[in-house]
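3D model of this:
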Amino acid sequence: MFKQIVLIMALIVAAPLSLAADSKTNPKYEGIEITVNINSAGAEELAALLNGVGLKKAQAIVSYRDEHGSFKTAQELTAVKGIGEGLVTRNLDRIKL
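Purely as a prediction, here's the structure:
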């Protein structure tokens, strides 16, 4: 019983700390406006500057752009396989055309 109480208390104390860590931005970019032009950036730049976009998704964006032409809106990114509404919404302030 004592072990369970100690475990519960530890979880209560640790939970807010882990949530706070998730909500912080990368200190490397704190105070810097990060934007990327999805019509001209290469895969490496897209992967580095868009949240939730790794090299594979970034390459898919570039391939789609090469095949279909420039994006007219940020929402058009959802036509790229692996890119959903949530990812676009999360990056709206970073995406430039």
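
make it CA atoms for all contacts and neighbour counts henceforth
Noted.

how about the host helix or strand of Val88: buried residues?
Using DSSP states H and E, Val88 falls within helix 85-91. Buried residues in helix 85-91, counted by 16 or more other C-alpha atoms under 10 Å: 87-88, 91.

downstream neighbour of it in the secondary structure list?
That would be, after helix 85-91 and using DSSP H and E, strand 95-96.

tell me which other helices or strands that next one touches.
strand 36-37 (3 or more C-alpha pairs under 8 Å, 6 or more residues apart in numbering; DSSP states H and E).

just to revisit the earlier point, closest to Glu67 among the buried residues of helix 85-91?
The shortest gap between Glu67 and any of the buried residues of helix 85-91 belongs to Val88, at 20.1 Å (C-alpha to C-alpha).

hang on, isn't the closest one packed against Leu77?
Yes - using C-alpha atoms under 8 Å, Val88 is in contact with Leu77, at 7.1 Å.

so what's the most centrally placed residue in the chain up against?
The centroid of the chain falls nearest to Asn51 when counting by C-alpha atoms, centre = their mean (1.8 Å). Listed by C-alpha atoms under 8 Å, 6 or more residues apart in numbering, the contact partners of Asn51 are 87, 90-91.

coming back round to it: quick one: which of the buried residues of helix 85-91 is nearest to Glu30?
Using C-alpha to C-alpha, those come closest to Glu30 at Asn91, 15.6 Å.

pretty sure the closest one sits against Ala47.
No - contact criterion C-alpha under 8 Å: Asn91 and Ala47 do not qualify, at 11.9 Å.

would you do the same for the sequence below? I want to compare the two.
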Amino acid sequence: MDAAKERVTVLFLSFVSSNWRKFLIPIIIFAALLFFLFFPREQSNSANIVMSDQNPFPELIEEPKLEEIVVDDAPNLIIVDVKGAVLHPGVYTMQEGDRLVDAISAAGGYLPNADSRMLNHAMKLADEFVIYVPLEGEEVPESTLNVVSEPSSTPSTASEGSVNINTSDEAGLMTIPGIGPSKAAAIIAYREEHGLFSATTDLMKVSGIGQKTFDKLESFIKIK
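Modelled structure (predicted):
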């Protein structure tokens, strides 16, 4: 019995040793099929998932540029001089578009004995504007009242309230919108050196007064 088993074993080993190449090739092919059918598919799917979250050409994507929008909200400032029967007379910085009533409020309001009947509280302010508030019963030159009480867009009123640049003193000249202390002094200095103005356009010969300034002053001045 043992001899028979030994013989069968010898025959099997002999068969395998002589035919191992025939069995090896199918086994390799079968193993390769199993490898490509199962293991690579999972890897490929996971690789695709990872790559889907990445941009293959990051250098081609340009980040949007944020444009800076600068908004200039700063209002234009003007300086006005409030005189007379107010609580705090003085020079005040206002905003372009403010009205005469705003300047009066900035100066603390009227004194109890102020006479504001001739003042136009809705009048728009201009740079270097002079506002004079008289007391009750005080006699004030008509030109002073008209300049601060009537809008310049009315030709007849502007003519009635115009200031004589040949006869007015420094205070009178300063009632003209746009004429401050320095320009008033320059006008008087010009008169003393060259004599009276023969035409309103001669005002442009005064230092600091050009064509644009004259255009703003023309409706408020006269020479006779």
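
before we move on, the earlier item: average gap between the helix holding Val88 of structure 1 and structure 2?
Compared with structure 2 after fitting, helix 85-91 of structure 1 has a mean deviation of 1.1 Å; criterion: mean C-alpha distance after the TM-score superposition for structure 1.

how about residues contacting that helix?
50-52, 74-75, 77-78.

name the SS class of the aligned residue in structure 2 for Ser40 of structure 1, please.
Matched by TM-score structural alignment, Ser40 of structure 1 corresponds to Thr167 in structure 2. Assigned by DSSP: H, G, I helix; E, B strand; the rest coil, the conformation of Thr167 of structure 2 is coil.

how many other residues sit next to Thr167 of structure 2?
16 (other C-alpha atoms under 10 Å).

likewise Leu92 of structure 1?
With other C-alpha under 10 Å as criterion, Leu92 of structure 1 counts 14.

test my guess that it contacts Ala74.
Yes - between Leu92 of structure 1 and Ala74 there is a contact under C-alpha under 8 Å: 7.2 Å.

longest helix in structure 1, please.
helix 2-23 (DSSP state H).

map His68 of structure 1 onto structure 2.
Checking TM-score structural alignment: His68 of structure 1 goes with His194.

contacts only, for its match.
Counting by C-alpha under 8 Å, 6+ apart, His194 of structure 2 has no contacts.

for Val10 of structure 2, same thing?
Neighbours of Val10 of structure 2 in contact, by C-alpha under 8 Å, 6+ apart: none.

isn't Val80 of structure 2 right next to Asp98, touching?
No - using C-alpha under 8 Å as the test, Val80 of structure 2 is too far from Asp98 to be in contact (10.7 Å).

who has more neighbours out of these two?
Counted by other C-alpha under 10 Å, Val80 of structure 2 and Asp98 do not tie: Val80 has more neighbours, with 22 against 16.

for that one, give its distance to Ser182 of structure 2.
Look at Val80 of structure 2 and Ser182 of structure 2: by C-alpha to C-alpha, to the nearest Å, they are 14 Å apart.

are we agreed that Lys28 of structure 1 is in a helix?
Yes - according to three-state DSSP, Lys28 of structure 1 belongs to a helix.

and the top strand by length along structure 2, which stretch of structure 1?
If you go by DSSP state E, structure 2 has its longest strand at strand 77-84. With TM-score structural alignment applied, strand 77-84 of structure 2 matches no range in structure 1.

give the buried residues for that strand.
Quick answer for strand 77-84 of structure 2 (16+ other C-alpha under 10 Å): 78-84.

any chance of those in a markdown table, plus distance to Pro155 of structure 2?
Listed next are these as a markdown table, based on distance: C-alpha to C-alpha, whole Å:
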| residue | distance to Pro155 of structure 2 |
| --- | --- |
| Ile78 | 24 |
| Ile79 | 25 |
| Val80 | 23 |
| Asp81 | 25 |
| Val82 | 25 |
| Lys83 | 26 |
| Gly84 | 27 |
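
show me which of the residues you listed is closest to Pro26 of structure 2.
Using C-alpha to C-alpha, the buried residues of strand 77-84 of structure 2 come closest to Pro26 of structure 2 at Ile78, 101.5 Å.

is it true that the closest one touches Gln95?
Yes - when contacts are counted by C-alpha under 8 Å, Ile78 of structure 2 is listed as touching Gln95 (5.8 Å).

so how far does stretch 89-97 of structure 1 reach from one end to the other?
15 Å.

ok, stretch 37-47 of structure 1 next?
End residues of stretch 37-47 of structure 1 are separated by 12 Å (C-alpha to C-alpha).
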